[in-house]
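J.: Attaching a predicted model along with its sequence, questions to come.
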Amino acid sequence: MRYFIELSYKGTNYHGWQRQANGLSVQEVLESALSTMLKQPISILGSGRTDAGVHASQQFAHFDVDNEIKLTSQLLHALNCILPADIAIHTIFPVREEDNARFTAFSRYYQYRIGRQKSPFLADLVYVFRYEVDIERMNEAARLLLRYIDFESFSKVRTSVSHYRCKIEMAEWRVEGPHLVFHIKANRFLYGMVRTLVGTLLDVGQGRMTVDEFEQIILARDRRKAGRSAPANGLFLVEVGYPKEVFMNKSGSIQ
């Protein structure tokens, strides 16, 4: 049987979502907790691979088991007790065998959060950027992203993807209280794409680059033309979109 997990995590202490040899990952910690509680080896697949230091207020993953699991609130409570404080499971629910946390998802929505002043409470959650920026000009450049589909210029060079096409449906900067937040939603994202977009758009906002020059970077399909990558601590995966059929058995979930 296949089950979906809905979870959130603070990525500060992890080398990203995906299990790897050179550091602790969110996937590794979750698999260990699930294997302990279910008394069998559990392997999970997430909706996407967040980078080291990136956070998720909503992430989904799936795992398979031979026999049906008895879903109880006690199971969820026990899992959250053995997980570290910076990872929380919100729900577990059964899905169809063909539902896949990564490939069934049709959208991912990220936010990048910028603060104007240092805060001892938000040091790991907000990028402090004190320079003045022209938000209107940054949004003029961001709107260009909706007109194009190839974003090779904003992808890390060492990546194994077969193509660089992404369909962006939203890209907008908003002032939200004391923070400046970049909202971006697409069917998929390339490795390092959002952080590179943020870094390059900040160059536009500072007047170091024109909107026309930003468009030429998109057309160049060359990472060397884009700006620096913004730090990981300001980036959050906030929503993953699935067809409603995925949630048809969510009434049987634990939460």
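T.: Arrived safely, thanks for sending.

J.: Every contact and neighbour count from this point should use C-alpha atoms.
T.: Fine.

J.: Glu98 versus Ser153, what's the distance?
T.: Noted for Ser153: a distance of 34 Å to Glu98, by CA to CA, to the nearest Å.

J.: And these two? Which one has more around it.
T.: Neighbour count, other CA atoms under 10 Å: between Ser153 and Glu98, Ser153 has more, with 23 against 10.

J.: which SS state does the more buried one fall under?
T.: Assigned by DSSP: H, G, I helix; E, B strand; the rest coil, the conformation of Ser153 is helix.

J.: so it touches Arg228, yeah?
T.: No. Between Ser153 and Arg228 there is no contact under CA atoms under 8 Å: 11.4 Å.

J.: residue boundaries of the strands in the stretch 51-200 of the chain?
T.: 55-64, 87-95, 107-115, 127-128, 168-176, 179-186 (DSSP state E, counting those that start in this stretch).

J.: OK, contacts around Ala33?
T.: 79, 82-83 (CA atoms under 8 Å, 6 or more residues apart in numbering).

J.: try 10 Å this time
T.: Shown in contact with Ala33 (CA atoms under 10 Å, 6 or more residues apart in numbering): 39, 42, 78-84.

J.: try Thr200
T.: Neighbouring residues of Thr200 by CA under 10 Å, 6+ apart: 138, 141, 154, 194, 208-209, 214, 217, 225-230.

J.: what does Phe189 give?
T.: 48-49, 107-110, 151, 154-155, 164-168.

J.: Name the member of these with the most neighbours.
T.: Going by other CA under 10 Å, Phe154 tops the contacts of Phe189 with 31 neighbours.

J.: gap between that residue and Val65?
T.: 38 Å.

J.: Please compare the first structure with the one that follows:
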Amino acid sequence: MQRYFIYLAYDGTNYHGWQIQPNGISVQECLEKALSVSLRKEMRVIGAGRTDAGVHASLMIAHFEFDDESLDLDFLTERLNRILPPDISVFHVKKVRSDVHARFAARSRTYKYYVTTAKYAFNRQYHWRLYGELDFEKMNEAAATLFRYADFTSFSKVHTDVKTNLCEMMQAEWTQQDETTWVFTIRADRFLRNMVRAIVGTLVEVGRGKIDVAGFQKIIEQQDRGKAGTSAPGNALFLVDVEYPEDIFVE
């Protein structure tokens, strides 16, 4: 069996997340149906991660296996794009080694979260509108303390099926995009369920002066989701990159 990577993007507004759900449509379900029609065989795909309901991806990667090493990958890409709904698009399909797993082989994942301090008709769907003054310098000071820790239980949804809440943080910073828009970029080897949104929500509390930097650290150390802030809305969150070793591809 030949293993393939699918590189895709999606607007998560109309979906109950990436993973197949019993009571709602998911991105994974749509992709599997399109792939099954294209290859005339029931197909399953495994994604690099699980985005929550309403969360977007400008780059998601999923793998599937097929008993044909000579697939016309350009034709398959075009066919998938014709079948998939307008809010899911495939960039390309690539051959990878049979031992490469879209989720477990990933070295890092990067998310971006967008907030705005102004009302603007054309970004309301993809930004979190915040009111009042925010101290982004303090928010960055608090974000920098994330590198001191590995256990992020305080920012994880409870009762999940993961075996560990340990993550290696590689990047966490706020940058100003324009006069009214700020972007939080966070990169780690793995993320817990709801983790990015919980971190953003808690950092906003720092920016509003409700939590100081020492208090933010204490929240992490308590390893209790109930101590952290409310999760930020999912509509402003994007998975933007997944990194893999360079030697995974097959010519």
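T.: Structure received. Small disclaimer: the values here were computed from a predicted structure and weren't measured.

J.: Tell me how they score on TM after superposing.
T.: For this chain pair, the superposition-based TM-score is 0.96 by TM-score structural alignment, normalised by the length of the second structure; 249 aligned residues with a CA RMSD of 1.1 Å.

J.: Spell out which residues are contacts of both of Ser153 and Arg228 of the first structure.
T.: Listed as contacting both Ser153 of the first structure and Arg228 by CA under 10 Å, 6+ apart are 196-197.

J.: how about Arg96 of the first structure, what's its match in the second structure?
T.: Using TM-score structural alignment as the criterion, Arg96 of the first structure maps onto Arg97 of the second structure.

J.: these two touch, right, its match and Glu69?
T.: No. Contact between Arg97 of the second structure and Glu69 fails when scored by CA atoms under 10 Å: they sit 11.5 Å apart.

J.: Of the two, which one has the most company?
T.: Between Arg97 of the second structure and Glu69, counted using other CA under 10 Å, the more crowded position is Arg97 (15 against 12).

J.: Might you report the residue contacts of the more buried one?
T.: Per CA under 10 Å, 6+ apart, neighbours of Arg97 of the second structure: 2-5, 247-251.

J.: Most neighbours of all these, which one?
T.: Within the contacts of Arg97 of the second structure, most neighbours by other CA under 10 Å means Tyr4, with 25 neighbours.

J.: isn't there a strand covering that one?
T.: Yes. Using three-state DSSP, the assignment for Tyr4 of the second structure is a strand.

J.: where exactly do the helices run in the second structure?
T.: 27-39, 73-83, 136-144, 195-207, 213-222 (DSSP state H).

J.: Include distance to Trp128 of the second structure when you put the ones you listed into CSV, please.
T.: Converted to CSV, the helices of the second structure look like this (distance: least, CA to CA, whole Å):
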stretch, distance to Trp128 of the second structure
helix 27-39, 23
helix 73-83, 30
helix 136-144, 15
helix 195-207, 11
helix 213-222, 21
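
J.: Give me the neighbour count for Ile25 of the second structure.
T.: 17.

J.: go on, the one 5 residues further on?
T.: Number of residues near Cys30 of the second structure (other CA under 10 Å) recorded here: 18.

J.: do the same with Arg197 of the second structure
T.: 22.

J.: so who does the counterpart of it in the first structure touch?
T.: When the first structure is aligned by TM-score structural alignment, Arg197 of the second structure is paired with Arg195. Counting by CA under 10 Å, 6+ apart, Arg195 of the first structure touches 112, 154-155, 201, 227-232, 234-235.

J.: Including distance to His15 of the first structure, could those residues go into CSV?
T.: Below are these laid out as CSV (distance: CA to CA, whole Å):
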residue, distance to His15 of the first structure
Tyr112, 19
Phe154, 21
Ser155, 19
Leu201, 26
Gly227, 23
Arg228, 20
Ser229, 17
Ala230, 17
Pro231, 14
Ala232, 11
Gly234, 15
Leu235, 14
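
J.: ChimeraX command for the buried members of those residues?
T.: A single ChimeraX command is used to select the members of these judged buried by 16 or more other CA atoms under 10 Å:
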select :112,154,155,201,227,228,229,230,231,232,234,235
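
J.: List just the nearest of the contacts of Arg195 of the first structure to Pro120 of the first structure.
T.: Gly234 (14.5 Å; CA to CA).

J.: Which stretch of the first structure is stretch 32-44 of the second structure matched to in the alignment?
T.: Under TM-score structural alignment, the match for stretch 32-44 of the second structure is residues 31-43.

J.: And for stretch 220-240 of the second structure?
T.: Using TM-score structural alignment, stretch 220-240 of the second structure pairs with 218-238 in the first structure.

J.: roughly how far out does the matching stretch sit from the chain middle?
T.: 14 Å (CA atoms, centre = their mean, to the nearest Å).

J.: Repeat that for stretch 42-57 of the first structure.
T.: Counting by CA atoms, centre = their mean, stretch 42-57 of the first structure comes out at 7 Å from the chain centroid.

J.: Could you tell me the end-to-end distance of it?
T.: OK, stretch 42-57 of the first structure end separation, CA to CA: 23 Å.

J.: neighbours around the alignment partner in the first structure of Ile186 of the second structure, how many?
T.: Per TM-score structural alignment, the equivalent position to Ile186 of the second structure in the first structure is Ile184. A total of 22 residues lie near Ile184 of the first structure under the criterion other CA under 10 Å.

J.: Tell me which residues touch the closest residue in space to Ile184 of the first structure that isn't next to it in sequence, please.
T.: Of all residues not flanking Ile184 of the first structure in the chain, Ala171 sits nearest, at 4.4 Å (CA to CA, 6 or more residues apart in numbering). Ala171 of the first structure is in contact with 109-111, 139, 141-146, 182-186, counting by CA under 10 Å, 6+ apart.

J.: ok, 6 Å please
T.: 142, 183-184 (CA atoms under 6 Å, 6 or more residues apart in numbering).

J.: mind checking how far it is from Ser107 of the first structure?
T.: Distance of Ala171 of the first structure to Ser107 of the first structure, computed by CA to CA: 13 Å.

J.: What of Arg113 of the first structure?
T.: Counting by CA to CA - Arg113 of the first structure and Ser107 of the first structure are separated by 20 Å.

J.: Nearest to Glu132 of the first structure among the contacts of Ala33 of the first structure?
T.: Pro84 (37.9 Å).

J.: Now render the strands of the stretch 51-200 of the first structure as a markdown table, adding distance to Val240 of the first structure.
T.: Below are these laid out as a markdown table (distance: least, CA to CA, whole Å):
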| stretch | distance to Val240 of the first structure |
| --- | --- |
| strand 55-64 | 7 |
| strand 87-95 | 14 |
| strand 107-115 | 5 |
| strand 127-128 | 23 |
| strand 168-176 | 14 |
| strand 179-186 | 9 |
